[in-house]
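S.K.: Based on what follows, work out the 3D shape:
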Amino acid sequence: MLTSPKIAIAQIAMHWTTAENTASIERAMNFASSKGAQVCGFSELAVTGFHREIGREARANLVRPAVERIRALAAHLSLGVAVGAPTFGSDRTKFNTHLLIDEQGMITAEVPKRGLTDPEATFFARGSIRPVGSIQGLRCSAVICREVTDLDHVRSELPPGTVDLIFVPGALRQDPDTPRTDPPEYVRDIQRLAAATRAYVVHTNWPNALNRPEESVDAGGSVVANPDGEVLFRLPMQESGIGIFTLGERTFSWHPQ
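M.R.: The predicted structure follows:
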């Protein structure tokens, strides 16, 4: 296991098509590798985008070739990748999944989202497992978006000592129906998750919203917390870019994209 891996958070803008998003992912991977990163994390449904055209984009003939391109580039760069993409069951079910791809381009875990909203559940099937995969020797899993609020369940699946690193991909933001807090409640949820699992938590937030562009005002701000539940830093709000840091450190370099 790498003792001090360099990790990139690709807080890059969402686009409407799989082709555009995949091209952005590949650019981010190449950039992260050029800066010495060994792991690169992307957000929820990064391959397709998470928007009202998901039905058009979440098709196997579009998604599977895109994932193969990402896997091939990961192997070429020796770069571990955590990236969101639809996956497809044998009975035509679709899952909102976070893929953990190792530095050889192998998918070591597929983590399907269980905590679907009601609208999401009309399109995606609920996941029932939270597997652990290896990336650069790190034991990794994912807690997707608002699953961070279901701490007891996640802690039962990932008790302390189970994982080294948890990715939290999503589009988390301040709840507009509650008083604003600093930090927002979702950041506190991330802190509680890190402390409960004794793992580093790397949050990869979308910096923009396509369905309702006005919601971009609270987007971005990806968070990293240590196993004590302490926030090490947050990336800029409402900005598209790549943050690169050494795991455990409080500083990062920010590269607008």
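S.K.: Could you use CA atoms for every contact and neighbour count after this?
M.R.: Fine.
S.K.: how about residue 190, secondary structure?
M.R.: Three-state call for residue 190 (DSSP: H, G, I helix; E, B strand; the rest coil): helix.
S.K.: Quick one: list the elements packing against the host helix or strand of residue 69.
M.R.: Per DSSP states H and E, residue 69 falls inside helix 60-77. The elements that helix 60-77 packs onto, with contact taken as 3 or more Cα pairs under 8 Å, 6 or more residues apart in numbering; DSSP states H and E, are helix 18-34, strand 80-88.
S.K.: Quick one: the strands in this protein, in order.
M.R.: Assigned by DSSP state E, the strands in the chain fall at 6-11, 39-41, 80-88, 94-101, 107-112, 133-135, 138-142, 165-170, 200-205, 223-225, 231-234, 241-246, 253-256.
S.K.: And this one, please, so the two structures can be compared:
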Amino acid sequence: MIDLNADLGEGFGRWHLTDDEQLLSVVTSANVACGFHAGDPVTMRRVCELAAERGVRVGAQVSYRDLAGFGRRAMEVPSAELAAEVAYQIGALEVFARAAGTRVSYVKPHGALYNRIVHDPEQAAAVIEGVLLAGGSLPVLGLPGSVVLDLAAKAGLPAVPEAFADRAYTDEGTLVPRGRDGAVVTDPEAVVERSLSLARSGTVVALSGARIEVRARSLCLHGDTPGAVELARRVRERLLESGVQVEAFV
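M.R.: Model (predicted):
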């Protein structure tokens, strides 16, 4: 059993990055940009409405405040400020989710913040504080073995490990930084095969060629790559053909 999630709503004003409507016919969970790295109120509302119509879970994709850098630049944000900004983003999305007849079902950090809280306990604790501040007991998506998932579990929040079919891994199970050659897997068939391996055996071939363990309940399919919709469809079809149940984790 595996959940398929994708980053959606990553436009801003007149600029559109992802084919939200088509991807929402494939995935089971939608990580909706909350305005800090991408997204705006109109986009957030539209994606929530589309997700509700299709029965797709809505998740808050929280980020550092970095529209210019798409949330992928390293930033130093005080813990109290980061906690408040995480709660703010969740709350903003919750308004549109509830208006659409659904709710925010989980939280997934984005970009530089996502990678930072794999190892940084202070920033990870701030993210968890922000989730708690927003209310409820929302699940948190993150890299298997990351500090943020450990802190989420200790705080009583469901910790959901996820994997990436189109990102290269180090031998330690972390993502290869985007600036390095080979960090993004671009061959469609390779992405499909990696998806099957992750879902069925919990393993994937690292950039070094070594096979490593990556146990995950959710599989991320990036929506900002060329041919993203067709690739997502191929991944889902192959998973189902191989006997893997595709289902949201919440």
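S.K.: Any idea what the TM-score comes out to?
M.R.: Put the two chains on top of each other and the TM-score (TM-score structural alignment, normalised by the length of the second structure) is 0.44; 187 aligned residues with a Cα RMSD of 5.9 Å.
S.K.: that older thread, buried sites along the helix holding residue 69 of the first structure?
M.R.: The neighbour-count criterion (16 or more other Cα atoms under 10 Å) identifies 62, 63, 64, 66, 67, 70, 71, 72, 73, 74, 75, 77 as the buried residues of helix 60-77 of the first structure.
S.K.: go on, stretch 21-34 of the first structure?
M.R.: For stretch 21-34 of the first structure, a neighbour-count test (16+ other Cα under 10 Å) marks 21, 22, 24, 25, 26, 28, 29, 30, 31, 32, 33 as buried.
S.K.: coming back round to it: and the angle for the helix holding residue 69 of the first structure with strand 80-88?
M.R.: 170 degrees (axes from the mean of the first three to the mean of the last three Cα atoms, to 10 degrees).
S.K.: So residue 7 of the second structure sits against residue 47, correct?
M.R.: No: counting by Cα atoms under 8 Å, residue 7 of the second structure sits too far from residue 47 to count as a contact (10.9 Å).
S.K.: shared neighbours of these two, which are they?
M.R.: residue 32 (Cα atoms under 8 Å, 6 or more residues apart in numbering).
S.K.: how close does the nearest residue to residue 254 of the first structure once chain neighbours are set aside get to residue 111 of the first structure?
M.R.: Spatial nearest neighbour of residue 254 of the first structure, chain neighbours left out: residue 243 (4.6 Å); criterion: Cα to Cα, 6 or more residues apart in numbering. Per Cα to Cα, to the nearest Å, residue 243 of the first structure is found 24 Å from residue 111 of the first structure.
S.K.: How about residue 56 of the first structure?
M.R.: The gap separating residue 56 of the first structure from residue 111 of the first structure is 22 Å, by Cα to Cα.
S.K.: Look at the two and report which has more neighbours.
M.R.: A count of neighbours by other Cα atoms under 10 Å puts residue 111 above the other of residue 56 of the first structure and residue 111, at 24 against 12.
S.K.: I figured that one hits residue 166, correct?
M.R.: No: counting by Cα under 8 Å, residue 111 of the first structure sits too far from residue 166 to count as a contact (11.2 Å).
S.K.: one step back: out of the strands of the first structure, the one nearest residue 118 of the first structure is which?
M.R.: Residue 118 of the first structure sits nearest to strand 94-101 of all the strands of the first structure, at 13.6 Å, using Cα to Cα.
S.K.: just the strands in the second structure please.
M.R.: Secondary structure of the second structure by DSSP E: the strands cover 3-8, 29-33, 57-62, 104-109, 140-142, 159-164, 203-205, 211-213, 218-220.
S.K.: Including mean neighbour count and distance to residue 129 of the second structure, could these go into a markdown table?
M.R.: Listed next are those as a markdown table, based on neighbours: other Cα atoms under 10 Å; distance: least, Cα to Cα, whole Å:
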| stretch | mean neighbour count | distance to residue 129 of the second structure |
| --- | --- | --- |
| strand 3-8 | 25 | 23 |
| strand 29-33 | 29 | 19 |
| strand 57-62 | 29 | 13 |
| strand 104-109 | 24 | 12 |
| strand 140-142 | 26 | 12 |
| strand 159-164 | 24 | 14 |
| strand 203-205 | 21 | 32 |
| strand 211-213 | 15 | 30 |
| strand 218-220 | 23 | 23 |
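S.K.: of all those strands, which lies closest to residue 98 of the second structure?
M.R.: Residue 98 of the second structure sits nearest to strand 104-109 of all these, at 8.0 Å, using Cα to Cα.
S.K.: Give me the angle between that closest one and strand 57-62.
M.R.: Using the same axes, to 10 degrees: strand 104-109 of the second structure against strand 57-62 is 30 degrees.
S.K.: which other helices and strands contact strand 104-109 of the second structure?
M.R.: strand 57-62, helix 79-99, strand 140-142.
S.K.: cutoff 10 Å now
M.R.: strand 29-33, strand 57-62, helix 79-99, helix 111-116, helix 121-133, strand 140-142, strand 159-164 (3 or more Cα pairs under 10 Å, 6 or more residues apart in numbering; DSSP states H and E).
S.K.: just the angle between the third one and strand 57-62, please?
M.R.: With the same axes, to 10 degrees applied, the angle from helix 79-99 of the second structure to strand 57-62 works out at 150 degrees.
S.K.: buried sites along helix 79-99 of the second structure?
M.R.: Of the residues in helix 79-99 of the second structure, 79, 82-97 count as buried by neighbour count, 16+ other Cα under 10 Å.
S.K.: Equivalent analysis for the fourth one, please.
M.R.: Within helix 111-116 of the second structure, the residues that qualify as buried are 111, 112, 113, 114, 115, 116, counting by 16+ other Cα under 10 Å.
S.K.: If we only consider the residues you listed, which is nearest to residue 41 of the second structure?
M.R.: Distances from residue 41 of the second structure to those, taken by Cα to Cα, are shortest for residue 111, at 20.4 Å.
S.K.: So residue 81 of the first structure is in contact with residue 41, correct?
M.R.: Yes: counting by Cα atoms under 10 Å, residue 81 of the first structure sits close enough to residue 41 to count as a contact (5.8 Å).
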